[in-house]
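K.L.:
below: sequence and its predicted model.
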Amino acid sequence: VPIDLEYPLLRHLVIKQLFNTPDGSREIVDDPKECNRITLREPEVRARDDKVEILAKVRAELGIGFFGSCVDLFNWQGGVTFLGRPVSLPGAKSIQLEPQKSWLIAEDGSRIFSGRLWDAGNAKLMAFFGSFVLDLAPQLQTLGGLLHDVLPHRDAEQLQAIVDSLSLSDIRVDKESVKLFVNFEIEPVATQDTPEQPVAELSPEELQQLEAQWQMMDALLVGAVKHYAAATELQELRSKLLEILIDSRYRLRDVLTEPPSRNNDAVRSWFIDSWHSLSPVVRSIAQQHQGQEYLLWFSAVTAGDALYALNQLGATVDLEISTDGLRRLARMINAGKVDELLQYSEDVDPELQELLREDIDTAAPDEPDSSAFWLHFSLFSRAYAAAPGESINQWLPEKDTLKSYLPKVASLLEKTADKTLQQHQLARSHREIYEKLVLATAWQESCWRQFVVVDKRIAPLRSTSGDIGLMQVNERVWRGFYDLQKLRWDINYNSRAGAEILLDYMVKYAVKRGEHSQPGGISNLARASYSAYNGGPGQVARYRSAKVAAAHKKIDRLFWDKYQQVDAGKAMNVAACLGEELDGPSA
């Protein structure tokens, strides 16, 4: 399991351990009898070849004793360089900088290796910086506790052997960090070589347990994203956390459409991969925090890396993400809020909503918008679209009402796109594409339906994977971001949610990644935005990729056909997909 000790972290730790004085300086020589004083301050840490280099500013006062008093000979200011080789101490739970070399640096940059100042300070300097020790035993102990929780099918002796084998190894100095690895030994679980037996169908109780497990996993991912987002003001990192969460939700949506199994392999891999994806972002955020607080973050990162490594070893490891394991991960994030971090709720979460809103708002348009006016795409007049008192909630698109129903839905979608554009920025040249994208997406997703008849009752249009209503906004993906009841029963709310998501994907992914520069031109923005809408942010280029499943190719092809019809002014062709089949989602 890799650990990266970035140099900003090492600097914080050096200051905390060696320069822990009110003014941040440290006297390494203070000898009243010899009348010598040498003070270090403002250390910096970086790599030099295969060693760690610590530089610090030096102030020296050298003198001689004369009848009980000191007579100053000279004062000196300059710098010092210390080179140390990081080594593992006995027990392999901590590392130390083994002194290799040091020198003084004069104000003109020249190196000093001799003289009275050198003689007075060199040995103390080497001992001072050589005393720096980074103890990672608490982090290894925390990791050992997690291994107890996620390897439940081993006896106490086997588990203790795994924990005892935890050690640091393979330490090396790179340009950006000191890299080391946490090693541990794990034996595969013995398996009996017997013919495979048919697996009995899961009981209702087992299905309920599996549901509770993935819900707790999803809740913990949400809690982690909110916790780390609150710890940084850098929008780039906050946006990346949001992207990881939403992408993980799309993966969860797909995993939950697979037949459930007792070992829950697909859900386990989804959670571990998602947790592992957080690691680089958490490292970047952690660098903004100092000293031991940073190391507290390290436990969660290292735990994620360890789970990922174990999962790669396959079924012989018999890895299980238990409730105890999830609680331990939650404690690594915030020991005081374990229950809150694991609480699954369908309520709207203001923190998630804020992350999404700021993500859209801070994605600036790719060209200046010098005018509020643009040529507005519309199938109908603005006056008709904005007519008061008109609601199509709980309308069903039956054959004898299509001529009234479809224009109202079209107007609703246009009005929704218009309002979304008023609230958020989008380059003027892309606005018409966006408006057509909203219409075509609703056509592709629902045939412009919010409701259908189920068992002689009006019910929200729902797919097997949990997509809801006019824009087929997935309940599992967007839990916490939007009000699920309103997504189901309010066509206006559903259309606004879908339009907002589409705008986020267009601005943040399609435009920023230059999809309009690919063959096909500016219309690619619609195609890329829909690919992301259907498959998650990571699928923004799916529409033009050769390595795509046939089912996804078909989805993107059908959307492109509908978009072209909307672009040609033929959005009312949506009536064709309503034909005889009015009871379920469109193909």
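P.N.:
Arrived safely, thanks for sending. Numbers count the residues shown, from 1 in each chain.

K.L.:
all contacts plus neighbour counts: C-alpha atoms, from now on.
P.N.:
OK.

K.L.:
for residue 72, which non-adjacent residue is closest in space?
P.N.:
residue 63 (4.1 Å; CA to CA, 6 or more residues apart in numbering).

K.L.:
what's the burial count for the spatially closest residue to residue 528 that is not a sequence neighbour?
P.N.:
Closest residue in space to residue 528, ignoring its immediate chain neighbours: residue 540 at 4.9 Å, by CA to CA, 6+ apart. Neighbour count of residue 540, defined by other CA atoms under 10 Å: 25.

K.L.:
again, but for the one 4 residues further on
P.N.:
For residue 544, the count of nearby residues is 18 (other CA under 10 Å).

K.L.:
same question for residue 554.
P.N.:
13.

K.L.:
thinking again about what came up before, need the contact list for the residue nearest to residue 528.
P.N.:
509-510, 528-532 (CA atoms under 8 Å, 6 or more residues apart in numbering).

K.L.:
relative to residue 526, how far out is it?
P.N.:
10 Å (CA to CA, to the nearest Å).

K.L.:
same question, residue 242
P.N.:
Distance from residue 242 to residue 526, by CA to CA: 22 Å.

K.L.:
more neighbours, these two?
P.N.:
residue 526 (28 against 19).

K.L.:
who are the contact partners of the residue of the chain positioned farthest from its centre?
P.N.:
Within the chain, residue 67 marks the point farthest from the mean C-alpha position, 68.2 Å out by CA atoms, centre = their mean. For residue 67, the contact set (CA under 8 Å, 6+ apart) is empty.

K.L.:
what's the answer for residue 230, then?
P.N.:
Per CA under 8 Å, 6+ apart, neighbours of residue 230: none.

K.L.:
all the helices of the stretch 1-150 of the chain, in order from the start?
P.N.:
7-18, 116-130, 137-150 (DSSP state H, counting those that start in this stretch).

K.L.:
against which helices or strands is the first one packed?
P.N.:
Which is helix 7-18. Applying 3 or more CA pairs under 8 Å, 6 or more residues apart in numbering; DSSP states H and E, one finds that helix 7-18 contacts strand 36-48, helix 291-312.

K.L.:
next one for the comparison:
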Amino acid sequence: MTTPLRQRKRPTGLPICMLLALLLGLAGPSRAETIRIPLSIDLPLLRTMIVNQAYHDPGEQTTIVSMAQRCNEITLSRPQVGSDGERLLFQTAITIHWGTPIAGACLAPLFWEGSLVLSQQPVIDGNWQLRFQTIDSTLFDRTGQPAQLAGLLWNLVKEHVHSYLGTITLNLAPPVDNLKQFMLNQTSDSQNEQTSRVLAGMHPDQPVVTPAALRIDILAEASPIDHGGGTDEPEAAMATDAAAQARIIELWQSWDAMLIHLIGQLADKPLSVEDRQLLLDVMLSVRYEFDAALSGNQLTDSFVRDQFVRSWQVLRPLFRRHLDADTSASLLGYLSFFTAADALTTLDSLGPLLGVDISRAGFYRLAHMLDEGPLDESGNVNPTLRRILGLGEPLAVPADRPPGTEGSNEAPEQIPEPVADPPPAPTSSLNRWLQAAGRLAALLPAGPRPAHADTLPGIAELRSWTAGITPADQLLPRVHRILKQVAADQWRQPVVKGLDGSWFTRMILATAWQESCFRQFVVKDDKIVFLISYNNTSIGLMQINEKIWRGIYDAQQLRWNINYNGMAGAEILALYLERYISKRPAKMSLKDGAGRRYLAAWLYALYNGGPSQLEKFPARHRTGDFFRSDKLFAEKYDRINGPDWPASVDCLPAR
């Protein structure tokens, strides 16, 4: 209790007002702030936790009384959990058999079947033990009408059923301990001791019942961390040197792997078309954003954190619906995961108080709360991911197998005769990276291992597909045949009313012309190499970005198999057409050439820049302020409209 001011001794020689000012000035910076981290238990999850705690028999039943060879037996079943807005409503079916056992017989047995509904107030103690206090109860008969029980039956319900349900206790200490360790992993070494003290002081607020969940705020007191009076804001610091960018790249790849790991948890769930679209949107948006940030030299210390927070806010409702945690082994891990993920979304407030930030180890620990399996950062084709996203089975590998040597983009043997250096590759309009990003590409992990040597074609076959060795008048018709075939294989009717397969073929031809000038291989330093963009990200005939489409396509096949590269490009175009453009009202009539030309340019913009172009290209079209890539593609699309268009392809080198 505070001592009254008049009972204190006034210090000699120092006016009381000055003393108070001094005390207030000293106390201000160290004043503790209350941290609130939500621990939210959705009502379906709460029901599952109660079932695992109290309904032990198959079929979500439990026999709480069984005596005299089952002459006296009470069984509970079909538990349900709901809410009236302020309190929990717990309902359970009850079956009572009760008689008098005599000489192995059960005389005058009573039988009653109905249900009990309890109105309960959840309470939690300092040891994180969650209990449920019964405020009111009502019995119902089999028809759902309030039951009028005889004294014996009512006493049995009161003595045994109420008593048993009153013992249900859920231990929430494990998920809270997981959260503490998870957050400690995100703390810098210099702040570890202070953060440990704050985490040790975590305690629960009393539960609050909402219509959909039981919320228990985790409370802690923390003083702002003293950064030495500096004004720097490291969270917004731009990563300008190679080491800083390498660190962020590595962290982002762990985040990307964690996202794919998280999506993989939905493999056996009944996902709707909208669910699959949302997952695809988030994955592509995350990857295109990273691509753009790296190309624009805009990576900051907070980039990965911001991506995680925004993505989790979008995905959280979907995962809450589908991750029902229906096995006892996964319950606490499931709750731990959601609590930790929700805690990370409060980093804007937690960071200054705890020195918390997202780390690679944190992503691994977060993923392992759901599944102990390793995060896959290899980039190999992930069939489960493709199926979840609605892309179907992995592309079948064509007969032409990928040549290559480990760790190299060179063909397996040197070209015998010297050749002239090929002209510079046309700048791929896919993902305009700055030159600095190209230098950073070497920091990214190597791609998948190449195919085994016994699957490689001979050098003669490889030379026949190489620009600069095979004359343009021979190479172009061969590539043309491949593109027509992949277009025919990929086209499915009806995609968009008013379109046909010939339009799609023209679309693929114009895209290949724009992206690579119909080249899969070129000559460099007297070696055959696959065509790669200047920033080392996009590969081959259709210039498929390996980072954006990792896990969806086989990187080695993209590099060394021209058929496979064409198939992947056609599938991406069809994906954007079917899953994005076709869902929007037509801006123009597709019955005339102008409408089909507009659609082609719109589709190429998505192929080039990702889902964000769904809105951005129509805006450019309205103002006429087109990108250079928009104009170049439109020119090529216009040219591919007659039998003599190959004569205008002047970007292939002569032998």
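P.N.:
On my side now, so go ahead. Note that the structure is predicted; figures quoted are calculated from it, not measured.

K.L.:
as TSV, the helices and strands packed on helix 7-18 of structure 1 with distance to residue 209 of structure 1 and mean neighbour count would be great.
P.N.:
Compiled in TSV, the helices and strands packed on helix 7-18 of structure 1 are given as follows (distance: least, CA to CA, whole Å; neighbours: other CA atoms under 10 Å):
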stretch	distance to residue 209 of structure 1	mean neighbour count
strand 36-48	50	19
helix 291-312	21	20
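
K.L.:
out of these, flag the one nearest residue 81 of structure 1.
P.N.:
Ranking the helices and strands packed on helix 7-18 of structure 1 by proximity to residue 81 of structure 1 (CA to CA) places strand 36-48 first, at 9.7 Å.

K.L.:
mean deviation of the closest one from structure 2?
P.N.:
Its matched residues in structure 2 lie on average 2.8 Å from strand 36-48 of structure 1 after superposition (mean CA distance after the TM-score superposition for structure 1).

K.L.:
out of the contacts of residue 540 of structure 1, who's nearest residue 189 of structure 1?
P.N.:
residue 532 (40.4 Å).

K.L.:
thinking again about what came up before, figure out which of the helices and strands packed on helix 7-18 of structure 1 is closest to residue 492 of structure 1.
P.N.:
helix 291-312 (40.8 Å).

K.L.:
average distance between that closest one and structure 2?
P.N.:
Using mean CA distance after the TM-score superposition for structure 1, the mean distance for helix 291-312 of structure 1 is 2.6 Å.

K.L.:
and that helix, what other elements does it pack with?
P.N.:
Checked by 3+ CA pairs under 8 Å, 6+ apart, helix 291-312 of structure 1 has strand 2-6, helix 7-18, helix 137-150, helix 265-286, helix 323-333 packed alongside it.

K.L.:
residues of the fourth one that come out buried?
P.N.:
To tie it back to what came earlier, the one meant is helix 265-286 of structure 1. 265-279, 281-283, 285-286 (16 or more other CA atoms under 10 Å).

K.L.:
can you give me the buried ones in stretch 89-102 of structure 1?
P.N.:
Buried-residue list, stretch 89-102 of structure 1, by 16+ other CA under 10 Å: 89, 92-99, 102.

K.L.:
could the helices and strands packed on helix 291-312 of structure 1 go into TSV alongside distance to residue 346 of structure 1?
P.N.:
Shown next, in TSV, are these (distance: least, CA to CA, whole Å):
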stretch	distance to residue 346 of structure 1
strand 2-6	36
helix 7-18	38
helix 137-150	28
helix 265-286	19
helix 323-333	20
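
K.L.:
going along the chain, name the helices of the stretch 351-500 of structure 1.
P.N.:
382-385, 402-423, 431-446, 484-489, 491-505.

K.L.:
after superposition, how close is the fourth one to structure 2?
P.N.:
By mean CA distance after the TM-score superposition for structure 1, the fitted helix 484-489 of structure 1 averages 3.0 Å away from its aligned residues in structure 2.

K.L.:
can you tell me what sits against that helix?
P.N.:
Applying CA under 8 Å, 6+ apart, the set of residues contacting helix 484-489 of structure 1 is 346-347, 393-394, 450, 460-461, 468-469, 473, 475, 493-494, 497.

K.L.:
same check on the first one?
P.N.:
For helix 382-385 of structure 1, contacts defined as CA under 8 Å, 6+ apart pick out 408, 411-412, 414-415.

K.L.:
distance of the residue nearest to residue 528 of structure 1 from residue 550 of structure 1?
P.N.:
From residue 540 of structure 1 to residue 550 of structure 1 the distance is 17 Å (CA to CA).

K.L.:
ok, residue 475 of structure 1 next?
P.N.:
Counting by CA to CA - residue 475 of structure 1 and residue 550 of structure 1 are separated by 25 Å.

K.L.:
out of the two, which sits in the busier spot?
P.N.:
Comparing residue 475 of structure 1 with residue 550 by other CA under 10 Å, the one with more neighbours is residue 475, at 23 against 8.

K.L.:
ok, the alignment partner in structure 2 of the more buried one to residue 234 of structure 2 distance?
P.N.:
Alignment note (TM-score structural alignment): residue 475 of structure 1 maps to residue 546 of structure 2. Separation of residue 546 of structure 2 from residue 234 of structure 2 (CA to CA) stands at 31 Å.

K.L.:
alright, calling it a day.
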